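A.B. asks: Coordinates for the following, if possible.
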Amino acid sequence: MAPNSKDIPIPDQGNKNVNLNEIKLPADIGTDWEFKRPWVWKNIIGFILLHLACIYGIYRAIYYAKSITSIWALLVLFGSGEGVTIGGHRLYAHKAFKAKFLTRLALILLHTVAGQNCMYIWVRDHRLHHKYSDTDADPHNANRGFFFSHMGWLMSRKHPAVIEKGKTIDMSDLEADFLVMFQKFFYKPMYVLFALAIPIAVPVYLWNENYYDALFVVYFARYILTLNITWLVNSAAHLYGTKPYDKNFGAVESWFVSFATVGEGWHNYHHAFPWDYRAGEYGTHYSLTTFIIDLLEKFGFVYDLKTTPGNMIEQRVYRTGDPSCKEKVQDGKIIDINGNEIDPKLQLKLKG
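C.D. replies: Next comes the predicted model:
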């Protein structure tokens, strides 16, 4: 991948005012296997009921709701998901590019529809996850297993390390953003309006869908499916896959997660180069989200896209990557670890 001379990334996500000597490194924090997290039963009961409502909503979508209602639910799911991946993740958490006011407004509204807390808290937790990945200071420490990193972390009390280190995360850039702080202050009424009322009203008033089906299909089923797709990045993308860029990370490359999340599953690369707006080495070829960002740039809605120089990727692969995951050149063709040929224009030509 050719380097982009426009972008020199700054990977530090920490608080510049904090004495680094007073902060333990991730390796020092580790995972305390004897620590027992108290369960939050109202959250447990809430998630059980929401998942049952989701299953019932899928049932209503198959047998009772109008087809156009299911299509609308999928569109809302996709749009809200992009509010998380483009807005919360790549724009605000990692500052991988810049966006104009109306673009930021649209992304924050879509992020609100996703219902994954306000942008401010989402970004704080994600920056904390990167800084202390797979330790007790990581909100969804994958070392505690699939269920915990998927949703169990939301059913139990935070580890004290999460609270302590969360206070050290620099959030000054979000605090200076009017839209982010407006959403933070008015998050609950905004959620009711944009995640619940409007998505349900559209099928009810535009094509006379039954209110009952609109509620269960467009809200409950759509919402819980969105959550579980997002959670796969915390769970499956930290447990099952390859580590071609850094074998020391828990994060892995997962084609399944990338397919489900339209581009967020190339997680070993992302943790190695978190500032890269592509969130994967191969760009749009493997990420619909990256394609959308490129399209937004073409029309002037976003700009200053950060990428990683090809020589930096190559050096990282040969310095820290898992040797068994390196791509090889065979008979003049670039072959991935599964034996499939990769488009030479998209593939960094690694030495076999």
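A.B. asks: alpha carbons only for contacts and neighbour counts from here, please
C.D. replies: Noted.
A.B. asks: In terms of secondary structure, what does the longest helix anywhere in the chain contact?
C.D. replies: Counting residues, the longest helix found in the chain (DSSP state H) is helix 41-63. Packing contacts for helix 41-63, counted by 3 or more C-alpha pairs under 8 Å, 6 or more residues apart in numbering; DSSP states H and E, involve helix 67-82, helix 211-214, helix 222-234.
A.B. asks: one more, for comparison:
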Amino acid sequence: MGSYLTETGELNTENECSKDNIKPLDSLPRKLQIIYRYVISFSCLHLAALYGLYLCFNSAKWATIGFGILLYIFAELGITAGAHRLWSHRSYKAKLPLQIILMVFNTLAFQNTAITWIRDHRLHHKCSDTDGDPHNASRGLFYSHIGWLMTKKSERVIKQGKTLDMSDIYSNPVLRFQKKYAVPFIGTVCFVLPTVVPMYFWGETLNNAWHVNTLRYVLNLNATFCVNSVAHKWGYKPYDRNLLPTQNVLVSLAALGDGFHNFHHAFPWDYRSSELGNKKYNITTWFIDFFAWVGWAYDLKTVSKKNVKARAERTGDGTDLWGHNL
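C.D. replies: Model prediction:
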């Protein structure tokens, strides 16, 4: 098995698992080992989030709601601009101050440590939608959305994960810090501070502050989950009709630009992660462009319009993002 990262630092877009893993859906092993403590944890989180939504309409202060929206954006950027485009795909480079900001934002999102997230995402691209993919969309919408986190990883996922080149990530001191101090650091950044700040600065109640932040956290989770599930099922395929990932505007709005998913799987090294350099509804690209202007982001990788159009003409379904004929 070859290295997952090419010598130029770009991701190998070839699905290396296809020959070994892809089978007719009916022949895939369907028995899953459920981890019941995770089922209970996610269930309780979503119930608490629903209560937080109720409090937003009933008793939470506007400042608390606005603070939650701001934290949602920061946390989402920690996934999209940080764990995804910077560290998973190396589609651009970031100086230390920006890396620290993105690590803190990623901690606010708390989707495991960034190192674990990156490993799973690189494996997702290496074995996309096969049985070596951690959230294999071929297993259905619920599994690719959240079910994969409630079940034990398959032997094939574990086996393929061991073949990844993660040397660049394991040697990153910013990400090593997050992993080393994961429990106190994530607990403080994701849960304690977002609860204490509204209580201290504008007199919010503990009940409101805690549950509104839980709502924010669960919305962040599901925005990312939708990229793995909804954007692998509904939408258009202007660049490669043979891939499951699609262009989905609603997912891109929720995930700050990461729902242009057919483009992304066709060209995973493009820092814009959107078609033809389109920056509409792509807050993450705006964020990276701003720090490129500041000088903290550099070596931004892109695909030329000529190559994008050639790929669309060769393998696309004849539509654009909105489903219109190209």
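A.B. asks: quick one: TM-score?
C.D. replies: The TM-score (TM-score structural alignment, normalised by the length of structure 2) is 0.92; 315 aligned residues with a C-alpha RMSD of 1.8 Å.
A.B. asks: Looking at the helices and strands packed on helix 41-63 of structure 1, spot the one closest to residue 190 of structure 1.
C.D. replies: Proximity to residue 190 of structure 1 (C-alpha to C-alpha) singles out helix 67-82 among the helices and strands packed on helix 41-63 of structure 1, at 13.7 Å.
A.B. asks: average offset between that closest one and structure 2?
C.D. replies: With mean C-alpha distance after the TM-score superposition for structure 1, helix 67-82 of structure 1 departs from structure 2 by a mean of 0.7 Å once superposed.
A.B. asks: equivalent range in structure 2 for that helix?
C.D. replies: Under TM-score structural alignment, the counterpart of helix 67-82 of structure 1 in structure 2 spans residues 62-77.
A.B. asks: Comparing the longest helix of structure 1 with structure 2, how large is the average distance?
C.D. replies: Helix 41-63 of structure 1 sits 0.8 Å off on average (mean C-alpha distance after the TM-score superposition for structure 1).
A.B. asks: picking up where we left off before, redo the helices and strands packed on helix 41-63 of structure 1 as CSV? Include distance to residue 115 of structure 1 and mean neighbour count.
C.D. replies: As requested, the helices and strands packed on helix 41-63 of structure 1 are exported to CSV (distance: least, C-alpha to C-alpha, whole Å; neighbours: other C-alpha atoms under 10 Å):
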stretch, distance to residue 115 of structure 1, mean neighbour count
helix 67-82, 9, 20
helix 211-214, 17, 20
helix 222-234, 7, 21
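A.B. asks: and the ones you listed as JSON lines, adding distance to residue 306 of structure 1?
C.D. replies: Formatted as JSON lines, the helices and strands packed on helix 41-63 of structure 1 follow (distance: least, C-alpha to C-alpha, whole Å):
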{"stretch": "helix 67-82", "distance to residue 306 of structure 1": "19"}
{"stretch": "helix 211-214", "distance to residue 306 of structure 1": "40"}
{"stretch": "helix 222-234", "distance to residue 306 of structure 1": "22"}
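A.B. asks: what's the closest of those helices to residue 333 of structure 1?
C.D. replies: Per C-alpha to C-alpha, nearest to residue 333 of structure 1 of the helices and strands packed on helix 41-63 of structure 1: helix 222-234, 31.3 Å.
A.B. asks: elements contacting the closest one?
C.D. replies: By 3+ C-alpha pairs under 8 Å, 6+ apart, helix 222-234 of structure 1 packs against helix 41-63, helix 67-82, helix 101-114, helix 146-150, helix 255-260.
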